[in-house]
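mind folding the following:
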Amino acid sequence: MTLLSLLIVGYLALLLWFGIRGNTKDRTLSGLLTTGGTTSAALCALSLVSTIIGGSATLGIGGLAQKIGPAAFWWLGVGTIGLFLHGLFVAPVIRRSNAMTLPHLLGTLAGENAERWAGFIIAVSWAAVTAAQFTALHSLLLSIVGGMKAEILYAALAGGIILHTAAGGQRGVIRTDALQAILLLVGFLLAGAWCLIDRPDAVAALPKVPFTDAFGFTDWVKMMILVGITFVIGPDMFSRTFAAKNAQSARTAAFAAAPVLALFGVIVTMMALLNIDAKAPITDWLSPDSPLPMILQVMLALGLVSALSGSADTLLLSAAGILEKDVCGRERAGAVRLWAVLLGTLALASAWFSRNIIGLLLNAYSLFVPGVAAPLLFLAAGRLRSADPKVWLLGAVAGGILGLVGNLTGENAWTFAGIAVSSAASLLAVRLASMKSCVAGAENGA
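Coordinates of the predicted model:
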């Protein structure tokens, strides 16, 4: 598509312009990573939508639909529930802290070693998730443009994402996210509306219940634990909450974005099921043989490119900021930009080695969830709770190791055992910290 190639080049120009301009004031780490807590609820909501709807929520759901049918919806469905819970119990609590990153907050509750541990786990995991987005972008361009033209566009787009993330920081990322969220929602809403109008009988015949023989309630529970918790406790959700103007803005953003995720999940699952026999149920809507009108194909293609780009930049900045602040223990804004370039370049190159988007994400989650998210949940949900540093860290490390074993063996039972161990240790650590506080208070009173 020559027209599409030209539009992608124009999209890249907008991406760089929106992402880089006006960011000379972000010289501090706080400004670079959180915009200094000045972002409106509307921009935070659009940024959440753009960040969450990436490769797994588009191309990944298409492939998942071929395996488990309408239950593929739950990949975003559990995200909707998790994001709502984040807004209800977590966002207003953590926004009132002075933290800049998820591990930074953890460090104030469970000590420096916990912060280092979480920083390392997230940096490694989110590097893999960033690679998944670049992999999806590369696959998309190959399918809709093909040949050397696709490789050139991929290198240009990926390079543009890295450049605007490193130069623009969180302020630039959130601005571009707003543009990308609008493009991806318009593209999919128009394509979904066309499906409803052009083939109402086929849509009416689709299964309505998002459970199948291949994906039952037990599988839903597992997905809710392994994937849904990353929407309740996740670096990307935290970064948007820390960037919000205040606690109420953070909560409003999460509540506004959650139903959009559910709507998008319905649309992308419907489109995948209507094209279920295709090699790639989502991207094949853009093939020369597709019945979708050309103008809608172009809009859908721009929506897909926006979805993948909008996730990659947020993930990249989160990983870079956490490496500098929480792993290295420094606060150099310039170093964060360099980390973003290095991690982005590695992610760019990874697209030639892997094609399994959902697999990459699950591998990352199997390490992050038992090693960080689950034990942190008990410290940050409802109110901030201090924890005994040694006990919390011991449980988190044990959980992370078990999650790694599950990742290497392919047995989810190890990962869930890790979640149970780290969660129990976290509860014990909170209890011990509370007892020590009571004893110290009694001694001071005496």
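
only C-alpha atoms from now on, for both contacts and neighbour counts.
Will do.

longest helix anywhere in this protein?
As assigned by DSSP state H, the longest helix anywhere in the chain is helix 147-198.

so who does residue 251 touch?
Each residue near residue 251 by Cα atoms under 8 Å, 6 or more residues apart in numbering is listed here: 86, 87, 88, 91, 92, 241.

pretty sure the first one is touching residue 254, no?
So that's residue 86. Yes. The criterion here is Cα atoms under 8 Å, and residue 86 meets it with residue 254 at 7.1 Å.

and the helix or strand harbouring residue 4, what's buried?
Element membership of residue 4 [criterion: DSSP states H and E] is helix 2-20. Neighbour counts using 16 or more other Cα atoms under 10 Å place 4, 5, 7, 8, 11, 12, 15, 16, 18, 19, 20 of helix 2-20 among the buried residues.

okay, angle between it and helix 147-198 too, please.
100 degrees (axes from the mean of the first three to the mean of the last three Cα atoms, to 10 degrees).

name the helices or strands packed onto helix 2-20?
helix 147-198, helix 294-322 (3 or more Cα pairs under 8 Å, 6 or more residues apart in numbering; DSSP states H and E).

please generate a structure for the following sequence too, so the two can be compared:
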Amino acid sequence: MSDLLFYLYIFGIFLVGVASYKKIGGTKDFYIAGGNASVLRLTGSLLATILGSSAIIGSVNFSTRNGWAGSWFMICAALGLGVLYFILEKLRTFKGYNLPELLGDFYGIEVNKIASFVIPIAWTGIVASQIMGAAMIVSKMTSIAYTSGIWISGLVFIAYTCLGGQLSIIKTDFIQFLFIIFGLFFCFMYTSFNYDLGDALPLISYKFGYKELVVMLLTYSTTFFVGPDIYSRIFCAKDLKTAKKAIILSIVILLPLSYILSSLGIHAAALIGDRVVDSSLIFLIEEILPKSMAVLMYFCLLSAVISSADTTLLTASSMLTQIFIGNLKNKKSIGITRIFIIFLGVVSIYIALKMKFILSSIFLAFSIYSGAFIIPTFLGILGYRASKGYVILAIFAGGGLALIGKIYGGQSGNIYIIFAFVLNTLILGIPYIFKKKRDNLVKNQSTY
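All right, here's what the predicted structure looks like:
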């Protein structure tokens, strides 16, 4: 029965892609869904994008090991969206389709091309991790083997995204979000009524201290106010008022979700005991939930994965297209983007077949991206400008140092990641300092 439901589910998704394909009238439809999304549709799309396998499976697993510190995943997302709310008016004046175009407006075409090349490399790892998450879910809910699940999930992502672009993504995101919310809510209610939480480590503890929180804020929270996937949602809004309402509504939903996900992880910790399991949430679904509720939860998780993977795949592919065609408003860009969707999708499938750890791969990608692009983009939105040479140096120095920190790991690695942001800021601040000195010198000379 589960096999049949799964195939009907993916067939329905494929049909949405076909229907959206027929409605694409130009690049605006393909890249930003016509730019006329309503509050509910935009909210559903934002939350469906945020609540991927990293957010749900990852935060539950993290709470199993670290107690209430798992709440920081959703709290950090809410904080990031809060910052986005206050810079939204400046951001909405931009008329392009993605973040590299925004950087190009700020600092020049060379910075645009660098971002269009570097970000997709990192984002391919994120797509691969979502495929891994989907394959794990499929292998648990059906008779399909894990490896076959990787191929099936990956090919579905590719076909669905390739056909309908942003139109198909935003149409299904709200429905997928409802699956996610209902599944998590019923799972939370069942475990809360039937099992005690018991003792758990607080938000800050010896396992997750202030230094780890700072790193999470820098590498995770920042991606919600300077993030390619989040911006691709915002550019779909029909106006500024719609985007602001969607952000507020998303924050209101994310905060209680932080408690729900953490409590699931804490329940799992008490029930698992000394046993070793691959996923705390999967353990709860398989061992604790009634069969009908378990099926709902599996579709909840599958919806979470799909809604994040398709957005990330389209975002990364559109960036690579810019390197070759320059302007995404060129009608040829859709065909080239579809080619890159297939290419990056196949690469992601290959990576998924080789990778073992979902959460670590996602944080590696976020660290590279955030160390390189958060500061230049945020300062650019606020109106700061620097020469392309300084910006390019800041991108490679910050991203490289963050990568070293993530590979090095531990407390020393966290210090490297924190310093990556400091270094990035210092490099971009050099021209401003020199300009102020020159201005003061000219001013002093004019008084004599």
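
ok, and the contacts of residue 251 of the first structure in the second structure?
Conservation of these in the second structure, assessed by both residues aligned by TM-score structural alignment, their matches' Cα atoms under 8 Å: retained contacts are 87, 91.

grab the nearest non-local neighbour of the counterpart of residue 90 of the second structure in the first structure.
Matched by TM-score structural alignment, residue 90 of the second structure corresponds to residue 93 in the first structure. Spatial nearest neighbour of residue 93 of the first structure, chain neighbours left out: residue 383 (5.8 Å); criterion: Cα to Cα, 6 or more residues apart in numbering.

in three-state terms, label that neighbour for me.
Secondary structure, DSSP: H, G, I helix; E, B strand; the rest coil: residue 383 of the first structure is coil.

tell me how many other residues surround it.
13 (other Cα atoms under 10 Å).

my guess is it contacts residue 92, does it?
No. In terms of Cα under 8 Å, residue 383 of the first structure does not count as a neighbour of residue 92; the distance is 9.1 Å.

now residue 15 of the first structure, nearest residue through space, not along the chain?
residue 176 (6.1 Å).

against residue 255 of the first structure, how distant is the most centrally placed residue in the first structure?
Centrality entry for the first structure: nearest residue to the mean C-alpha point is residue 52, 4.7 Å, by Cα atoms, centre = their mean. Applying Cα to Cα, to the nearest Å, the value for residue 52 of the first structure to residue 255 of the first structure is 14 Å.

do the same with residue 339 of the first structure
Taken as Cα to Cα, the span from residue 339 of the first structure to residue 255 of the first structure is 32 Å.

before we move on, what about residue 159 of the first structure?
In terms of Cα to Cα, residue 159 of the first structure sits 33 Å off from residue 255 of the first structure.

those helices in the stretch 301-448 of the second structure, which residues are they?
For the stretch 301-448 of the second structure, the helices defined by DSSP state H, counting those that start in this stretch occupy 332-354, 358-381, 388-408, 410-447.

so which of those helices is nearest residue 220 of the second structure?
With Cα to Cα as the criterion, residue 220 of the second structure lies closest to helix 358-381 of the helices of the stretch 301-448 of the second structure, at 6.6 Å.

and that closest one, how far from the chain's centre?
10 Å (Cα atoms, centre = their mean, to the nearest Å).

what sits against the counterpart of residue 225 of the second structure in the first structure?
When the first structure is aligned by TM-score structural alignment, residue 225 of the second structure is paired with residue 232. By Cα under 8 Å, 6+ apart, residue 232 of the first structure lies in contact with 82, 83, 84, 85, 86, 90.

top of those residues by neighbour count?
Neighbour-wise, the contacts of residue 232 of the first structure (other Cα under 10 Å) top out at residue 83, 32 neighbours.

show me what it lines up with in the second structure.
Residue 83 of the first structure maps onto residue 81 in the second structure, by TM-score structural alignment.

which secondary structure elements does the strand or helix carrying its match sit against?
Using DSSP H and E, residue 81 of the second structure sits within helix 72-91. With contacts taken as 3+ Cα pairs under 8 Å, 6+ apart, helix 72-91 of the second structure sits against helix 53-66, helix 210-219, helix 240-272, helix 358-381.

and if we set it to 10 Å?
helix 53-66, helix 210-219, helix 228-234, helix 240-272, helix 358-381 (3 or more Cα pairs under 10 Å, 6 or more residues apart in numbering; DSSP states H and E).

redo these as a markdown table? Include distance to residue 164 of the second structure.
Rendered in a markdown table, the data for these read as follows (distance: least, Cα to Cα, whole Å):
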| stretch | distance to residue 164 of the second structure |
| --- | --- |
| helix 53-66 | 23 |
| helix 210-219 | 31 |
| helix 228-234 | 15 |
| helix 240-272 | 23 |
| helix 358-381 | 26 |
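
and of these, who's closest to residue 305 of the second structure?
helix 53-66 (5.3 Å).

where does the closest one end up in the first structure?
Under TM-score structural alignment, the match for helix 53-66 of the second structure is residues 55-68.

gap between that stretch and the chain center?
Going by Cα atoms, centre = their mean, where stretch 55-68 of the first structure is centred and where its chain is centred differ by 16 Å.
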